[in-house]
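Asks: what's the 3D shape of this:
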Amino acid sequence: MKILILGSGGVGGYFGAKLAISGADVSFVARGKHFHSISKKGLRLQSSLGNIIIKQTSVFESSRDAGIADVIMNCVKMWDLEDASYDLKYNLDKKSIVIPFQNGIDSEKILCKTLGNNHVVGGLAHISSKISKPGVIDHNGKLAKLIFGVIKENKSRSTLASIEKFKKLCLKANIDTHISGNISLEIWKKFIFLVAFSGVTTLTKKPIGLIRRNKDLRDFFYLVMEEVFEIAEKFGIRFKENPLANWERIIDAMPFNYRASMYEDLRRGRKLELPWLSLRVVQLGRQFKVNTPKNLEIVRGLESYIDGKS
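Replies: The predicted model follows:
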């Protein structure tokens, strides 16, 4: 099974490295200095779960040059997703699947539009990781989990077989991996937390440890999640139990210095994924007539940085 990592940053670089070191047939797509470093020196992963150095690996600057893949882990940022997906036609055959691991709730819809339903699988990653310097991925903490599953528009036998086979490869690579029978539910569960985590750590420029021990900031964090939870229910997502209670336990156990990738993007003057997070919540709030004042506060505080340094 050939695996293509489209976007070899914190998410793609981490999971791609784990798969590659386990013996899986993995190719990477990277850009700029990161590409040149990987092509010359290999890819290095620094993690409390174990450091990895892959001295020789297949890496490309464009997915067009990577050839046909059985599984494409699509890990580019949301603002690149649609444009990058058009080039994936060079990597697909009839049974190839594309699993998006972006932040947000819109990846599958975008990919179905550009690639057609029969290649798209739903997915999400739980991890805190980043490119610390070209060719090097830093993993923060011990959380590193993949969840994927078929979407309602694509439940073919070949897709089901492919995700089962891919799961086995991930488990062989010691990646915590689960196939969900309701991937939309899992994506929304993460979205509820992620909107708050990304928005609040970026707006305040503080790690989760400082936020959770400050009553005002902690309350603000949970009010943001409550707004997203209400939107999710209006959207038609049905929860067996309130996900906020589960997130509270997880948040209290997170490493003190956890920050969202959007905070790193702000710090480095890059584009922000705000349009697919708090701004998306505000837009859905207007659509469903739900008030979202806390998410609107995040939007107003960060909107001047959406396209990078203002």
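
Asks: CA atoms for contacts and neighbours, from now on please.
Replies: Noted.

Asks: For Ile187, see how far away the closest residue to Lys189 other than its chain neighbours is.
Replies: Nearest residue to Lys189, sequence neighbours excluded (C-alpha to C-alpha, 6 or more residues apart in numbering): Pro243, at 6.5 Å. From Pro243 over to Ile187 the distance is 12 Å, taken as C-alpha to C-alpha, to the nearest Å.

Asks: now do Gly23
Replies: Distance of Gly23 to Ile187, given as C-alpha to C-alpha: 29 Å.

Asks: what about the strands in the stretch 201-310 of the chain?
Replies: In order along the chain, the stretch 201-310 of the chain carries no strands (DSSP state E, counting those that start in this stretch).

Asks: please give me the structure for this one as well, since I'd like to look at both together:
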Amino acid sequence: MRIVVLGAGALGVYFGGRWIEAGADVTFMVREKRAAQIKEKGLKIESTHGDYEIKAPHVITSPSEIESADLVLFSVKGFHLEGALDNLIALASKGAYILPVLNGIEHIKILQERIGKEYVIGGLSYIFATLNDKGHVEQAGDMHHLYFGPLESSQQKVCKKLADISENAGFISKNSTEMMQELWKKYMFITALSGVTTAVNLPIGTIREHPETLHVAEMMLREIQELAKKYGAVITDTDVDAAMKNAQSLDPEATSSMHKDRRKGLHLEVDHLQGGAVRLAESVNLDVPYTRAVLGMIKPFEHG
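Replies: As a prediction, the model looks like this:
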């Protein structure tokens, strides 16, 4: 199975590197600047689950440099989606299925409309990982999960092959037949967690100390629960309770990637997450006041 990782950020390098460690054929497709950094510094994973150095990684900067591919792990920030579409279309024309692991939910429909439903597999990840100044991955905590699954019946075979490859790849994988359900559950959690931590500019531990602030996160979970129902996905009260327990169990200094980006003065995924929820809610005439308020609080920081 020939895998192309489009976007050699922390997530792409981590899972791509673990596949390589298990013997898979993986190519990293990156921009020229990132390619130069990889050539100079190499690719390494520093992880609570074991370190790994990727020896002589195969790096390209254009789809024209490969003849064919079976799968693309698409792992970029939501605001880079439009800029990556031409490369995704080119890779799909070479036989590749697209496995997007972006935050959010709107990108699934966008990719299906632009590339074709038959090419887009459902995917998501749970992982705390960043790139350091050398471009190496620093992964922390227990979570290093990659979920994937068919959104069309024709994708079952490729998902089974990916499940076989991932079984011994050193991370937790799941081939799910209910990927839209899984996507909505993650969207619910990350929209609330990223929203509250970024809006108040505080880690989860401090937020937990203030019931009024934690209440905002819970109400955002409830709003996305109702929104999911409007789009045919059932998020149960048990799922919401589990999300709250997850937030309660996190390390006090834990926070969202979007909050980290705010601290660094970087471009934020607020339009892709909270903005997407508001757009989806407007389309079905659902009121989401907590999500809309948090969107308004973060929006001034969107571009750093």
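
Asks: related to what we said a few turns ago, between Pro243 and Ile187 of structure 1, which is the more surrounded one?
Replies: More neighbours surround Ile187 than the other of Pro243 of structure 1 and Ile187, with 21 against 17 (other C-alpha atoms under 10 Å).

Asks: Quick check: the more buried one is in a helix.
Replies: Yes: Ile187 of structure 1: assigned to a helix according to DSSP: H, G, I helix; E, B strand; the rest coil.

Asks: In three-state terms, label the spatially most central residue of structure 2 for me.
Replies: Geometric centre of structure 2, nearest residue: Leu102, 3.5 Å, by C-alpha atoms, centre = their mean. The local conformation at Leu102 of structure 2, judged by three-state DSSP, is coil.

Asks: and the closest residue to it other than its chain neighbours, how far is that from Val234 of structure 2?
Replies: Closest residue to Leu102 of structure 2 apart from its sequence neighbours, by C-alpha to C-alpha, 6+ apart: Ser75 at 5.8 Å. Plainly put, Ser75 of structure 2 is 26 Å away from Val234 of structure 2 if you go by C-alpha to C-alpha.

Asks: These two - which one has more neighbours?
Replies: Relative neighbour count places Ser75 above the other of Ser75 of structure 2 and Val234, with 24 against 17, counting by other C-alpha under 10 Å.

Asks: how close does that one sit to Ala293 of structure 2?
Replies: 28 Å.

Asks: Buried by neighbour count: which residues of the helix or strand that contains Gly141 of structure 2 qualify?
Replies: Element membership of Gly141 of structure 2, judged by DSSP states H and E, is strand 137-149. Within strand 137-149 of structure 2, the residues that qualify as buried are Val137, Glu138, Gln139, Met143, His144, His145, Leu146, Tyr147, Phe148, Gly149, counting by 16 or more other C-alpha atoms under 10 Å.

Asks: Let me see the contact set for the last one.
Replies: Contact partners of Gly149 of structure 2, counting by C-alpha atoms under 8 Å, 6 or more residues apart in numbering, are Ile121, Gly122, Gly123, Gln155, Gln156, Cys159, Lys174, Asn175, Ser176, Thr177, Glu178, Met179.

Asks: Which of those residues are buried? Put it as a ChimeraX command.
Replies: Command for ChimeraX that selects the buried part of the contacts of Gly149 of structure 2, burial taken from 16+ other C-alpha under 10 Å:
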select :121,122,123,155,156,159,174,175,176,177,179
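
Asks: The contacts of Gly149 of structure 2 in helices, which ones?
Replies: Among those, the ones falling in helices (DSSP state H) are Gln156, Cys159, Met179.

Asks: Counterpart of the residue nearest to Lys189 of structure 1 over in structure 2?
Replies: When structure 2 is aligned by TM-score structural alignment, Pro243 of structure 1 is paired with Asp239.

Asks: Its match contacts Lys185, correct?
Replies: Yes: judged on C-alpha atoms under 8 Å, Asp239 of structure 2 makes contact with Lys185 at a distance of 7.5 Å.

Asks: all helices of the stretch 51-200 of structure 2, in order?
Replies: Counting by DSSP state H, counting those that start in this stretch, the stretch 51-200 of structure 2 has helices at residues 81-93, 106-115, 156-166, 179-200.

Asks: Now do the buried residues in the last one.
Replies: If I follow you right, that is helix 179-200 of structure 2. By 16+ other C-alpha under 10 Å, the buried positions in helix 179-200 of structure 2 come out as 179-199.

Asks: Kindly name the residues of structure 1 that line up with that helix.
Replies: Using TM-score structural alignment, helix 179-200 of structure 2 pairs with 183-204 in structure 1.

Asks: all helices for the stretch 201-310 of structure 1, in order.
Replies: 208-212, 215-235, 243-253, 261-267, 278-288, 293-302.

Asks: how distant is the shortest one from the center of its chain?
Replies: Taking the mean C-alpha point of helix 208-212 of structure 1 and that of its whole chain, the gap between them comes to 22 Å (C-alpha atoms, centre = their mean, to the nearest Å).

Asks: Also the fourth one?
Replies: How far helix 261-267 of structure 1 lies from its chain's middle: 14 Å, per C-alpha atoms, centre = their mean.

Asks: residues in structure 2 matched by it, start to end?
Replies: Using TM-score structural alignment, helix 261-267 of structure 1 pairs with 257-263 in structure 2.

Asks: The buried residues of strand 137-149 of structure 2: which two are farthest apart?
Replies: Glu138 and Gly149 (26.9 Å; C-alpha to C-alpha).

Asks: Grab the nearest non-local neighbour of Lys299 of structure 2.
Replies: Using C-alpha to C-alpha, 6+ apart, the closest residue to Lys299 of structure 2 is Val270 (6.9 Å).

Asks: who's in contact with that neighbour?
Replies: Here Val270 of structure 2 is in contact with Gly195, Met258, Leu295, Ile298, Lys299, Glu302 (C-alpha under 8 Å, 6+ apart).

Asks: of all those, which comes closest to Arg2 of structure 2?
Replies: Using C-alpha to C-alpha, the contacts of Val270 of structure 2 come closest to Arg2 of structure 2 at Met258, 31.6 Å.

Asks: Identify the residues contacting the closest one.
Replies: Met258 of structure 2 neighbours (C-alpha under 8 Å, 6+ apart): Ser194, Thr198, Leu268, Glu269, Val270.
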